[in-house]
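Undergrad: based on what follows, work out the 3D shape:
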Amino acid sequence: MASRKETIARRASRVRRQVKKVANGRPRLSVHRSSKNIYAQIIDDAAGRTLAAASTLDASLRGDLKTGADRAAAEAVGKLVAERATKAGVKEVVFDRGAFIFHGRVKALADGAREGGLSF
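TA: Next up is the predicted model:
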C-alpha cells in the first residue's frame, strides 16, 4: 500500500498532467495550502519561471488579515495574485489545484482571482 506522501504526490502529478494538456500556452495558477497559510503563484512552464506570486505571508496582506488560514485570507490572496498578474501582462491562466480538492479555501482563492481580473 502506498504511503500518504506518495498518494498525494501521485494525485498532484495527475492533476498537473491534465492541466498541462489543456493549457494551450497559458501560464498556470498553482495553489498550495498549508494548515496556517495559503500560497499562489503564476508559472510560465515554457520559460520555467514564476511571473507573479502572493501568499498570506506578504507584508501587504498580513496586517489586514485575522489569520492566514481562512476563506477571507484565501480570497485576498487570489485578488492580490490577480493584480500582480495583470501588472505582468497575464490575463488568462489555467488553474492548478495540485493535490487539493476544489473546495473551501482553494475555491475562495480561485473566486478572488476571478474577481481580480484573471480568466480561467
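Undergrad: drop to CA atoms for contacts and neighbour counts, all remaining ones
TA: Noted.
Undergrad: could you check which helix or strand contains the residue nearest to the spatial centre of the chain?
TA: In the chain, the centroid-proximal residue (CA atoms, centre = their mean) is residue 31; its distance is 2.9 Å. Using DSSP states H and E, residue 31 falls within strand 28-33.
Undergrad: what comes up buried for the longest helix along the chain?
TA: Longest helix in the chain, counting residues (DSSP state H): helix 4-22. Neighbour-count burial for helix 4-22, counted by 16 or more other CA atoms under 10 Å, picks out 12, 15, 16, 19, 20.
Undergrad: structure for this one too, so we can compare:
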Amino acid sequence: MTTKKVERRIKIKYRIRKRVNGTAERPRMSVFRSNKQIYVQIVNDLTGTTLASASSLGMETMPKKEQAAKVGELIAKKAQEVGVEKIVFDRNGYLYHGRVKALADAAREGGLKF
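TA: Here you go, the predicted model:
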C-alpha cells in the first residue's frame, strides 16, 4: 500500500479510466487540479482529439471555488459551440468535493448533461 498522496491519486485515476471512455456521442470531460489553477478538457478518446478546453489562468484575484465555477460555465459554453451536450465526467482521481464539485455543478447549470 502506498502512502504518498500523488501515488494514491494516480492509482485511483487508472481505476477510473478503465471504465470511463469518451466517444464521439459522449466525449470525456477531464479535470486537472493543481494547487493554484484548475484545467478542464473535453476529449474524444476514439480519435484522441481535444474538442474544447478551459482553465482558470488569469482569474487569480477571485477565490478558488469561484474560479472553478467560472471554468465550468466557460467549458459548458465552449462545448455547446462545438455541438456537445452529453459528456462523461472524469474527475481524474480527485475527490468529488470542493473545486471539482463546483466545476461540475457549474457545467451542469451551463447545459452539459453527465
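Undergrad: sorry, back to before: among the buried residues of helix 4-22 of the first structure, which two are most distant?
TA: Using CA to CA, those reach their maximum pairwise distance at 12 and 20, which is 12.2 Å.
Undergrad: residue 69 of the second structure matches what in the first structure?
TA: If you follow residue 69 of the second structure across to the first structure using TM-score structural alignment, you land on residue 75.
Undergrad: make CSV from the buried residues of helix 4-22 of the first structure and add distance to residue 107 of the first structure to it.
TA: What follows is the buried residues of helix 4-22 of the first structure, written out as CSV (distance: CA to CA, whole Å):
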residue, distance to residue 107 of the first structure
12, 17
15, 16
16, 17
19, 17
20, 20
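Undergrad: just to revisit the earlier point, my read: the residue nearest to the centre of the first structure touches residue 43, true?
TA: No: at 10.7 Å, residue 31 of the first structure does not count as touching residue 43 under the criterion of CA atoms under 8 Å.
Undergrad: neighbouring contacts of the biggest helix by length in the second structure?
TA: When the second structure is parsed with DSSP H, its longest helix is helix 64-82. For helix 64-82 of the second structure, the surrounding residues in contact (CA atoms under 8 Å, 6 or more residues apart in numbering) are 36-42, 51-56, 59-60, 85, 98-100, 102-112.
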